[in-house]
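Engineer: My questions concern the predicted model and sequence given below.
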Amino acid sequence: MDLANYPMPWLSRDEIREVSNEAQKIHDDIAAGRLIIHLHAHDGHTTVAVGTYPGGQSIHLHGENHLRQTTLVYDTTAEALRDFDDLYTDAVRPGPAPATETEQGAAAALAGTPAAGAGAPREAAPAEPVPPRTETVPVYAADPGDHEALLGEFLDTHGEWEKYRPWDETTIANHESLTLRAEFVHETGPRDTAWAVAPYESPVGERIWHATATPTTPVEIMRTLLDSLASENAWGQGPDSKITEKTLAEATRPLADDGWPQNTDGRCMNWTAPASEPAGLRFDAFAAQRPSGVLPTWTLWGGNTADRPTWAIHLSARAPAPLLQDLTFELAQGQGNRRLRNPRPLRSTPPTARPSLQSRAVAPGPPAATRKR
């Protein structure tokens, strides 16, 4: 071991082994599904991430490969996600970070794939990719899926829509009538707007209603919104119309039929999923009275809480009831896939950072690892 070139030369040989052993345990927990990574980011120097041991605590991770370490430990996933988002803001991306070159090389070696440039008596057949193990869950609890592929599929199956890309980061799908539009931003943070859709009175007329969606929205729900936009359901209420009890009943009928509990919280009416996975529909009566305001009238959400969800679709006041019914039907009845999660952690409590070591492993100075309560 070349101690002189080790990235943290202030560590002793035994401490270096301890850092590497801890990094290997974290890698194994992620690979085995015992540690679920929710978000990752690049802090300007290395990769950071936030994850949860199912049934256990949530942690912040710092570093890559043999330097990956636990830096913060939380009792709740919501607090860990909130702090991570506050720390890394626009750099945050959903899911785990792509495998490093070292991890790819190790995986290739374990699979028996010859290293690049190495001689072999015969050409080895390419290893078949191992699909990730998934489970079928209610659609609102599914993984986001591939939104890039969804956009391509929509344009391929709807010939009356044309693709326009004004900037590298944005693709716009325009209907041939020039009165329907869907905009997709390719690189966004998990709580930013990735989709914006709207119909217009005429090619140069006013916008009738609009909807936005985060990139973490399950593709099955986003597909329903796009398909409904491309149908006759796209046209909303007139400029002077108001939301009535009939509108509410029509829009939420699939949730009522499926037994979703409904309650009123101040100015908002909420329908929540009857299962253990958090999800719901929120109707804001205050926003409904101000159709030109910035507050959304309808919010479909999933994960965590309605105020800070994992994914969300926001719709304005004049969104048509048939389109809303399409979305709530998918919310109530749809299913999707989620990467399989091991219900039991590796041990009763996940590894917690030791201040005396972690402060030296991450950076000299005050301890980097603290316990959040």
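Structural biologist: Cool, the structure landed.
Engineer: CA only for contacts and neighbour counts going forward, please
Structural biologist: OK.
Engineer: Return the distance of residue 176 relative to residue 165.
Structural biologist: 16 Å (Cα to Cα, to the nearest Å).
Engineer: how many other residues sit next to residue 13?
Structural biologist: 11 (other Cα atoms under 10 Å).
Engineer: For it, give its distance to residue 20.
Structural biologist: 11 Å.
Engineer: how far away is the nearest residue to residue 250 once chain neighbours are set aside from residue 17?
Structural biologist: Using Cα to Cα, 6 or more residues apart in numbering and skipping residues adjacent in sequence, the residue nearest residue 250 is residue 321, 6.2 Å away. Distance check for residue 321 against residue 17: by Cα to Cα, it reads 61 Å.
Engineer: take the one below as the second:
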Amino acid sequence: MTGDPTSSASDSGVADERVMVKPGYLAGPGDPDTALDDFLFEHKQWSRHRNGDKTTVAVSDCLTARIQLDHHPVEPGIRWTIAAYESPVGELAWRVDCDHRTPHEIALAVAGKLSDTLAYRSPVVQGEALWGQRPTRHMLLEELRESDWQDVSTHGEMAFQRPDATAGLVRWDEGAFHLDPGGQDHPADVCLWGGPPRGGQPMTEWRAYFSKHTPTRLITAALHHLTDPLSATRRRSEIPAAHRGRLEIRSGTGQARMQAAARRTKPSPPSEDRHPAPPAEPPAAARPVRRST
């Protein structure tokens, strides 16, 4: 055998080095299993059920919401599903599906906001925390217009994207936004997407779908990761090679450890108070509150 016997170990060490990656929405899916473990450690009100090595399902203590992680999704399959039901034995109210390339921070931003909201006992407070006080379209526009995103809407859909075309939002509102941007709103499917453009054109490397009736503040919780990008912690080997030219990557071992420690000691929330095509109809399966908008 020839070559430096220490080179493979050295290369492995570099690949396993934890680094801080910005923007996090281009950092790849990361380690979803560990991310869910951390989430459930922090949010004690969810019970875990594992189906061998296929899926893990977490069910809220109110039995009306669930988080499902597919450990081995078939490309281009769904890795994360977050859903809510009308009652513990009721019909699906809404669901969020994140594909196999979606950064786990996007999915868990939705799950975290939902978990914090379900901790409130008052239905009035819970509804306010889920929906806000204005129609969904207006709240999305407020988030988008506070950023520098570009309006690329068409006759059939409301669509915005970052100036560098690395992330965007599509809302299939049957042309309502085009006809009357400030007018009456109605429920519509939403997709958030991210990925490095190719040939100057947007490319959807990952997608997160929000069905009709998904609470507004769950969508904006995920959208905020795109309009005001945060750093994400990754092993070097987890960062998609095609994205690296658009990323700021810096050593972050100490910071990563501090973040992990903070996650495990953070107190629970208070117990009171072109564009991708539309997704197919989801199978029946989650509504803590449905509101017509």
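Structural biologist: Ah, there it is. No experiment lies behind these values; they were computed from the predicted model shown.
Engineer: Could I get the TM-score for this pair?
Structural biologist: Here the TM-score for the pair of chains, by TM-score structural alignment, normalised by the length of structure 2, is 0.63; 216 aligned residues with a Cα RMSD of 3.6 Å.
Engineer: Next up, the contacts around the aligned partner of the residue nearest to residue 250 of structure 1 in structure 2.
Structural biologist: Under the alignment (TM-score structural alignment), residue 321 of structure 1 maps onto residue 216 of structure 2. Counting by Cα atoms under 8 Å, 6 or more residues apart in numbering, residue 216 of structure 2 makes contact with 130-132, 136, 139-140.
Engineer: ok, now how distant is the residue most central in space within structure 1 from residue 265 of structure 1?
Structural biologist: Nearest to the mean C-alpha position of structure 1, counting by Cα atoms, centre = their mean, stands residue 216 at 3.2 Å. Taking Cα to Cα as the measure, residue 216 of structure 1 falls 26 Å from residue 265 of structure 1.
Engineer: before we move on, what about residue 198 of structure 1?
Structural biologist: The value you get for residue 198 of structure 1 to residue 265 of structure 1, if Cα to Cα is used, is 29 Å.
Engineer: Please say which of those two ends up with more neighbours.
Structural biologist: Comparing residue 198 of structure 1 with residue 265 by other Cα under 10 Å, the one with more neighbours is residue 198, at 21 against 9.
Engineer: As a check, name the ranges of all helices in structure 2.
Structural biologist: Remark: helices assigned in structure 2 by DSSP state H are 7-16, 32-42, 104-118, 123-131, 136-145, 176-179, 216-227, 253-265.
Engineer: Need those in CSV (columns: distance to residue 188 of structure 2).
Structural biologist: Shown next, in CSV, are the helices of structure 2 (distance: least, Cα to Cα, whole Å):
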stretch, distance to residue 188 of structure 2
helix 7-16, 42
helix 32-42, 28
helix 104-118, 18
helix 123-131, 14
helix 136-145, 9
helix 176-179, 10
helix 216-227, 11
helix 253-265, 34
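Engineer: which one of those helices lies closest to residue 54 of structure 2?
Structural biologist: Residue 54 of structure 2 lies closest to helix 32-42 among the helices of structure 2, at 11.5 Å (Cα to Cα).
Engineer: so how far is that closest one from its chain's centroid?
Structural biologist: Its chain's C-alpha centre lies 14 Å from the corresponding centre of helix 32-42 of structure 2 when counted by Cα atoms, centre = their mean, to the nearest Å.
Engineer: That one vs structure 1, average offset?
Structural biologist: Helix 32-42 of structure 2, aligned to structure 1 and superposed, deviates on average by 1.0 Å (mean Cα distance after the TM-score superposition for structure 1).
Engineer: what do we get in structure 1 for residue 95 of structure 2?
Structural biologist: Checking with TM-score structural alignment, residue 95 of structure 2 has residue 210 as its match.
Engineer: and the gap between its match and residue 315 of structure 1?
Structural biologist: 6 Å.
Engineer: which of those two has more neighbours?
Structural biologist: residue 315 (24 against 20).
Engineer: Thought residue 208 was touching that one, still the case?
Structural biologist: No - if you go by Cα atoms under 8 Å, residue 315 of structure 1 and residue 208 don't touch, sitting 11.4 Å apart.
Engineer: Residue 72 of structure 1: what secondary structure?
Structural biologist: Following DSSP: H, G, I helix; E, B strand; the rest coil, the label given to residue 72 of structure 1 is strand.
Engineer: what residue of structure 2 matches up with it?
Structural biologist: For residue 72 of structure 1, no residue is aligned by TM-score structural alignment.
Engineer: Please tell me how far residue 72 of structure 1 sits from residue 362 of structure 1.
Structural biologist: From residue 72 of structure 1 over to residue 362 of structure 1 (counting by Cα to Cα), the distance is 12 Å.
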